[in-house]
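>>> Build me a model:
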Amino acid sequence: MQERYNEIGFVQQILSLNLVPRKNGTYGGNTSLSDFSEMWYGVFLWAAVSSLVFHLPASLLALATLRQHKLARFMPLAILLMGILGPVCGGVLTSAAIAGVYKAAGKTMMSVEALFFGVGQSFCILVISFLRLLATL
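Sure, this is the predicted structure:
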């Protein structure tokens, strides 16, 4: 199954998730992920995309407001770098943990579940960073 993901591009992978419901209320096609690598890749892909969706506007806003500052003009680069390094370092492990639990339970993961888990990871990072929960520990 992993070869199937290597043959098609990034946009085709997202479009092939088939998240649009049919008229009778069912989703089109069989979109269940049964292999560990499929589940891990689906969750990781959504975590990476949603992290970039959160960090890209923040870096553009920082670029617009801090472009005249002597040292802070490099802050958008750091924000964008964290939007990439966060999913690559932490998202890989948490996505593997989620996929491992599903595989150990013998369950299949729907692609919508991979979407919710991936976006949920990025949303939890966003909430923790805004609430400053780590500073209280």
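
>>> hey, let's count contacts and neighbours off CA atoms from now on
Will do.

>>> SS state for the residue lying farthest from the centre of the chain?
For the chain, the largest distance from the centre (C-alpha atoms, centre = their mean) belongs to residue 70, which lies 33.2 Å off. Using DSSP: H, G, I helix; E, B strand; the rest coil, the structure places residue 70 in coil.

>>> what does the one 3 residues further on give?
The three-state assignment at residue 73 reads helix, by three-state DSSP.

>>> what's the neighbour count on it?
Taking other C-alpha atoms under 10 Å as the criterion, the count of residues near residue 73 is 16.

>>> roughly how far apart are it and residue 56?
Residue 73 sits at a distance of 15 Å from residue 56 (criterion: C-alpha to C-alpha, to the nearest Å).

>>> check contacts around the most centrally placed residue in the chain.
The centre of the chain sits closest to residue 47, judged by C-alpha atoms, centre = their mean, with a distance of 1.0 Å. Residue 47 makes contact with 87, 91, 117-122, according to C-alpha atoms under 8 Å, 6 or more residues apart in numbering.

>>> Before we compare anything, build this one as well:
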Amino acid sequence: MFEGMSDLDSIANVIWFSPSNPLNTFLEMWYHVFLWAFFSCVLIHTIAALIAFATLRKHRVGRFFPVVVLIMGVFTPATSGLITSAVIAFVYKASALQMSPFYAFLYGVGQTAVAAAFSFTRILATL
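You can find the predicted model right below:
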């Protein structure tokens, strides 16, 4: 992905906040924010799927709902997370700002937190 790095090395750098330098390019910023949004969303949906499986394991049809929860855990950040991460990176790049890897973490996990807040509240039903 980046100069001389394999995909696994670049993912490990994102997870462990390895790049000590600020993120300068659009691609670096987008990649870091997107991976944090992806990992946090998949983690939350995996926990929810495990809880759903534990409670619905004896239900005739309900035992398959955790599979749908896991699919949504991958589909949601692959669509909306992709776009919002690009928007965040574009704003930083257009403003000529540098992004700290910790801010990329906050933006990525923040996307998941906002999605969870909208899911647990009835805000969308009132619009």
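
>>> TM-score for these two?
Taking TM-score structural alignment, normalised by the length of the second structure as the basis, the two superposed chains have a TM-score of 0.91; 125 aligned residues with a C-alpha RMSD of 1.6 Å.

>>> about what we covered before: okay, and the residue nearest to the centre of the first structure sits in which element?
Residue 47 of the first structure is part of helix 36-66, with elements assigned from DSSP states H and E.

>>> what's the matching range in the second structure for that helix?
Residues 26-56 of the second structure are where helix 36-66 of the first structure lands when matched by TM-score structural alignment.

>>> mean shift of the matching stretch relative to the first structure?
By mean C-alpha distance after the TM-score superposition for the first structure, the fitted stretch 26-56 of the second structure averages 0.5 Å away from its aligned residues in the first structure.

>>> Sketch out the helices for the first structure, chain order is fine.
For the first structure, the helices defined by DSSP state H occupy 2-7, 10-15, 36-66, 75-86, 92-105, 111-131.

>>> most tightly surrounded among the ones you listed?
Among these, judged by mean count of other C-alpha atoms under 10 Å, the one packed with the most neighbours on average is helix 36-66 (a mean of 20).

>>> Please give the centre-to-centre distance between it and its chain.
On the basis of C-alpha atoms, centre = their mean, to the nearest Å, helix 36-66 of the first structure sits 6 Å off its chain's mean C-alpha point.

>>> And stretch 17-26 of the second structure, by the same measure?
Here the centre of mass of C-alpha atoms in stretch 17-26 of the second structure, compared against the chain's by C-alpha atoms, centre = their mean, lies 18 Å away.

>>> What separates the first and last residues of that stretch, distance-wise?
Its first and final residues considered, stretch 17-26 of the second structure spans 17 Å by C-alpha to C-alpha.

>>> now stretch 82-96 of the first structure
Between the start and the finish of stretch 82-96 of the first structure there is a gap of 20 Å, counting by C-alpha to C-alpha.

>>> Tally up the residues packed near residue 8 of the second structure, please.
Other residues lying near residue 8 of the second structure total 10 when counted by other C-alpha under 10 Å.

>>> quick one, what contacts it?
Residues touching residue 8 of the second structure, when contacts are defined by C-alpha under 8 Å, 6+ apart, are absent altogether.

>>> With distance to residue 79 of the first structure as added columns, please give the contacts of residue 47 of the first structure in JSON lines.
Putting the contacts of residue 47 of the first structure into JSON lines (distance: C-alpha to C-alpha, whole Å) gives the following:
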{"residue": "87", "distance to residue 79 of the first structure": "13"}
{"residue": "91", "distance to residue 79 of the first structure": "17"}
{"residue": "117", "distance to residue 79 of the first structure": "23"}
{"residue": "118", "distance to residue 79 of the first structure": "20"}
{"residue": "119", "distance to residue 79 of the first structure": "18"}
{"residue": "120", "distance to residue 79 of the first structure": "20"}
{"residue": "121", "distance to residue 79 of the first structure": "17"}
{"residue": "122", "distance to residue 79 of the first structure": "14"}
